[in-house]
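Peer 1: Next come a sequence and a model predicted from it.
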Amino acid sequence: MPSYVRTELRPGGFAVVWLERGPVNLMDLTMWQQLMTALQDLEDNQAVRGVIFASGLKRNVFTAGNDIKELYAPQTSMERYREFWVTSNVFLARLYRSPLVTIAAIKGACPAGGCCLSLCCDVRIMTEQGHIGLNEVALGISVPLYWGRLMARIIDPRTAEHLCKFAVLLPPKEAAAVGLVDKLVPSSEELLPIAEAAMIELLRQPDSGRTIVKSRFRDEFSHKWEAYPEQEWPEAWEMLASPPTVKALEATLQRLSGKKTNSKL
């Protein structure tokens, strides 16, 4: 199995989890499984109190989101899709309530699945170049229920609905203005050092009180989210296997591969 996720322990009680699936960190089943394993291992390590998620790629991208091949019905199966969808959402739900301090160090592009991963973190720090948002509608599919609800817990619900409904990808300054991002940094070279400094500062406080408060705010939502994918995937698969969605995703795949298409998507 290829390795797309690398964990690096740092002095001071935290780790950096690097996303390293070139060329743009598309999130397939293997990457989500490896993220789940990395999170579990860190939570089981009593010496680790926090984690930073970062891109290990040279390109200016945190992650380009879910691999469309996992959603394109002609190239996958109902069984594979179920495993993909349940695995990814269980990881995200558990990340959201993790007792660790969690920071997303967002380098550049951060649509869809990458956006949701960052929304699950306690703090989002982003470069001044890039974009972020839940843009699934532009691909002919819907924003997953709990992904949209999560955004509406973090920013104004009316703004969240507008961004999701119209597949808006916000540039960093606008994302910071609505509260989607907590801090901006001028360049990718400064991103990790600033994220590490933020982690060190947050870890100055003892864990006991913070973990209780985080649990009170997040556990109920997180547990409902974790249970929902088993209900969600059959209807989602029906949508993905429908001719209009297949056509829309096929056009997207052709566009990304550089092939000409008559689709207006």
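Peer 2: Nice, I can see it.

Peer 1: Could you use CA atoms for every contact and neighbour count after this?
Peer 2: OK.

Peer 1: Packing partners of the top helix by length along the chain?
Peer 2: When the chain is parsed with DSSP state H, its longest helix is helix 207-227. Contact here means 3 or more Cα pairs under 8 Å, 6 or more residues apart in numbering; DSSP states H and E; on that basis helix 207-227 packs against helix 78-96.

Peer 1: after the helix it packs on comes which helix or strand?
Peer 2: The first helix or strand that comes after helix 78-96 along the chain, using DSSP states H and E, is strand 101-111.

Peer 1: Now the element after that next one, going C-ward?
Peer 2: helix 112-119.

Peer 1: Identify the residues contacting the next helix or strand after that next one?
Peer 2: As assigned by DSSP H and E, the chain's next helix or strand after helix 112-119 is strand 123-133. Strand 123-133 is contacted from outside by 60-61, 102-112, 115, 118, 163-164, 167-173, 175, 180-188, 191, 195, using Cα atoms under 8 Å, 6 or more residues apart in numbering.

Peer 1: In this protein, which residue is most central in space?
Peer 2: Nearest to the mean C-alpha position of the chain, by Cα atoms, centre = their mean, lies Leu117 at 2.3 Å.

Peer 1: what about versus this one:
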Amino acid sequence: MQASNEVVRWQLAARVARLKIDRPAKRNALANVHWAAIERCLAEIHASDARLIVLEGVRGAFSAGADIDELGELLANPPAFAANNAQVQRTQLALQRSPLTTVAVIDGVCVGGGLGLALACDFRLGSARSRFGLSPAKLGLVYSPEDSRRLVNTVGLARAREMLLTGCLLPAATALDWGLLNRMADDDLGAALLTLLDELASGSAAARAGIKQVLAYLGGDAQADRAAATAAFNDAFASADFAEGAAAFLAKRPPNFQ
């Protein structure tokens, strides 16, 4: 177990890093120190031999977004507010640009910055009682281009417009229909996660990292360019994983990716 602070911690088992936000009394609301802790944990995970990252909250709350108590302090200190905004953006981008495959496990409330974290993941697995929303207009705010792009890439421009301009709160069934959720567990969220992890474990982690490079370019990530995306495509043909995958396909057996 690795702990960045008493709220944010991670552990590694079977090459799956489980990154947990544990602040139930605040419905996992995130202050600056927690955003920084998530960023540190991601750096530690990337330095480990993890192949997958699972980001999870507590029962009834993935994250309620910003910590309201800290918000009052930040309003009185514009430089601190700017630094907090920069920290949030760095953390979300670190998750979005992770070469590892990432899964957000969502039970209960997932709004504001919490939904921003979930949108930075490759997969979002939710329970039937999950709720999703973004309310910048209700707060007199504008979301950053990066935040807004992640939402548009996930649900499309028309639905992103509806979410951002109205601040509506979506139930899990609607979130699944709109693409905010990839999958919704009927009863056992843990069992649904194990099923997804088993599916992912059968594939090549190196190939998934290359696929993410291509998708980042297509998704408009300012740090991704066509050359890197094309290199990911070309390099895969010379990789050990492709040699194994092709051999397994021809032999009609499961691949054993290293």
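Peer 2: Everything's here; your move. Keep in mind the model is a prediction, meaning the values are calculated, not measured.

Peer 1: Now the strand or helix carrying Gly148 of structure 1 on structure 2. Mean distance?
Peer 2: Under the criterion of DSSP H and E, Gly148 of structure 1 resides in helix 145-154. Taken over the aligned residues, the distance from helix 145-154 of structure 1 to structure 2 averages 1.4 Å (mean Cα distance after the TM-score superposition for structure 1).

Peer 1: what does that helix correspond to over in structure 2?
Peer 2: Using TM-score structural alignment, helix 145-154 of structure 1 lines up with residues 145-154 of structure 2.

Peer 1: got the buried residues for that stretch?
Peer 2: Glu146, Asp147, Ser148, Arg149, Arg150, Leu151, Val152, Thr154 (16 or more other Cα atoms under 10 Å).

Peer 1: What of stretch 4-14 of structure 2?
Peer 2: Ser4, Val7, Val8, Arg9, Trp10, Leu12.

Peer 1: Shouldn't the fourth one be within a helix?
Peer 2: Yep, that's Arg9 of structure 2 we're talking about. No - using DSSP: H, G, I helix; E, B strand; the rest coil, the secondary structure at Arg9 of structure 2 is strand, not a helix.

Peer 1: Any figure for the gap between the closest residue in space to Ala80 of structure 2 that isn't next to it in sequence and Leu42 of structure 2?
Peer 2: Leaving aside its sequence neighbours, Ala80 of structure 2 sits nearest to Leu74 (Cα to Cα, 6 or more residues apart in numbering; 6.0 Å). Distance from Leu74 of structure 2 to Leu42 of structure 2, counting by Cα to Cα, to the nearest Å: 25 Å.

Peer 1: out of those two, which sits in the more crowded spot?
Peer 2: In this view Leu74 of structure 2 and Leu42 are compared by other Cα atoms under 10 Å, and Leu42 has more residues nearby, 20 against 16.

Peer 1: That one is in what secondary structure piece?
Peer 2: Counting by DSSP H and E, Leu42 of structure 2 is found in helix 32-46.

Peer 1: what's that helix aligned against in structure 1?
Peer 2: Against structure 1, helix 32-46 of structure 2 falls on residues 29-43 (TM-score structural alignment).

Peer 1: The matching stretch vs structure 2, average offset?
Peer 2: Counting by mean Cα distance after the TM-score superposition for structure 1, stretch 29-43 of structure 1 comes out at 0.5 Å.

Peer 1: Flag every buried residue along that stretch.
Peer 2: Applying 16+ other Cα under 10 Å to stretch 29-43 of structure 1 flags Leu29, Thr30, Met31, Trp32, Gln33, Gln34, Leu35, Met36, Ala38, Leu39, Leu42, Glu43 as buried.
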